[in-house]
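In: sequence and predicted structure are below.
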Amino acid sequence: MTAASQIATSDDLLALILSSLNDDKAEDIVQIDLRGKTAIGDYMVICSGRSTRQVSAISEKLAQAVKDATGRTSKMEGRETGDWVLIDTGDVVVHVFRPEVREFYQLEKMWLGGDDAATAAPH
């Protein structure tokens, strides 16, 4: 069985992404279930890196891991500055922030209302 055939569902892709983020020491990883809420993807993952260099490195390694496992190239924005990088892997949208930038934008609050708090799973 090839690596690409092992990544058959959005849940498999999410597991790969969470593993990559953990391996690269991303901090405060939160996953948000978007199924039934929006067409942008099935999951959103938000995490932090301690510096612009770490944010960029986490993002580059994640995009490469997704490409190696699925054969798909992820769309990436913001890697040059390293404050906030968005990686669109298809079914899972990943945001990697420096902590100060993450606090400013507060994406978790935008996607998580009071009733939805149970759908976010810190990892």
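Out: Done, it's in. Numbers count the residues shown, from 1 in each chain.

In: alpha carbons only for contacts and neighbour counts from here, please
Out: Will do.

In: what's in contact with the helix or strand encompassing residue 96?
Out: If you go by DSSP states H and E, residue 96 is part of strand 92-97. Under the contact criterion CA atoms under 8 Å, 6 or more residues apart in numbering, strand 92-97 has outside partners 10, 13-14, 40-49, 55, 58-59, 82-88.

In: here's the one I want to compare it with:
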Amino acid sequence: MPVVIWKGKTLTTVQAKGNVTRIFPKSPERSDEAAARALQLVLGSLEDSKAEDIVTINIAGKSALGDYMVVVSGRSSRHVMAIADHLITDLKEGGQGNARVEGLDTGDWVLIDSGDIIVHVFRPEIREFYNIEKMWAAPDMEDGTLH
């Protein structure tokens, strides 16, 4: 049975030797700088694609999903797909690797996960319906209880 060694909150590398799996944490300074650079790349790409209503949400410390969530709108399904295609290309060319993508075929809601940055590209009606910004704007619960 493998043994998992975990130090810190953010993990980067998994190496397996025999029955031991070692997981090494990211350096907080490197992680923050890399996330900030990735965010600037994403925002630049979205602005180039004429994405509308760009909202950036800092989710570092709130979720293990990433450091930032970016929510944007496209005017139509075709515009949503074009924004997503342009962003995927820019992420790859910017050294961010291959992002994981869902929903590109329909153009209603495209989710792009580049690791540190999660981008949601919506048609306006779909964005209004799901209202993701409101969910992430909920106050932090310090003691884990609801009042």
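Out: Structure's in. What do you need? Because the structure is a prediction, the values reported are computed rather than measured.

In: tm score of chain vs chain?
Out: Superposed pair, TM-score by TM-score structural alignment, normalised by the length of the first structure: 0.85. Supporting alignment: 108 aligned residues with a CA RMSD of 1.2 Å.

In: could you list the buried residues of the helix or strand that the strand holding residue 96 of the first structure is followed by?
Out: Once the chain leaves strand 92-97 of the first structure, the next helix or strand it forms, by DSSP H and E, is helix 99-105. Neighbour-count burial for helix 99-105 of the first structure, counted by 16 or more other CA atoms under 10 Å, picks out 99, 102.

In: what does stretch 72-90 of the first structure give?
Out: So, applying 16+ other CA under 10 Å, buried residues of stretch 72-90 of the first structure: 74, 76, 78-79, 82-90.

In: can you tell me what part of the second structure that stretch aligns to?
Out: Alignment of stretch 72-90 of the first structure against the second structure: residues 97-115, by TM-score structural alignment.

In: still on that earlier bit, tell me which of the buried residues of stretch 72-90 of the first structure fall in strands.
Out: Secondary structure from DSSP state E places 76, 84-88 of the buried residues of stretch 72-90 of the first structure in strands.

In: make a markdown table from the buried residues of stretch 72-90 of the first structure and add distance to residue 66 of the first structure to it.
Out: Shown next, in a markdown table, are the buried residues of stretch 72-90 of the first structure (distance: CA to CA, whole Å):
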| residue | distance to residue 66 of the first structure |
| --- | --- |
| 74 | 7 |
| 76 | 12 |
| 78 | 18 |
| 79 | 16 |
| 82 | 19 |
| 83 | 21 |
| 84 | 19 |
| 85 | 15 |
| 86 | 14 |
| 87 | 10 |
| 88 | 10 |
| 89 | 7 |
| 90 | 10 |
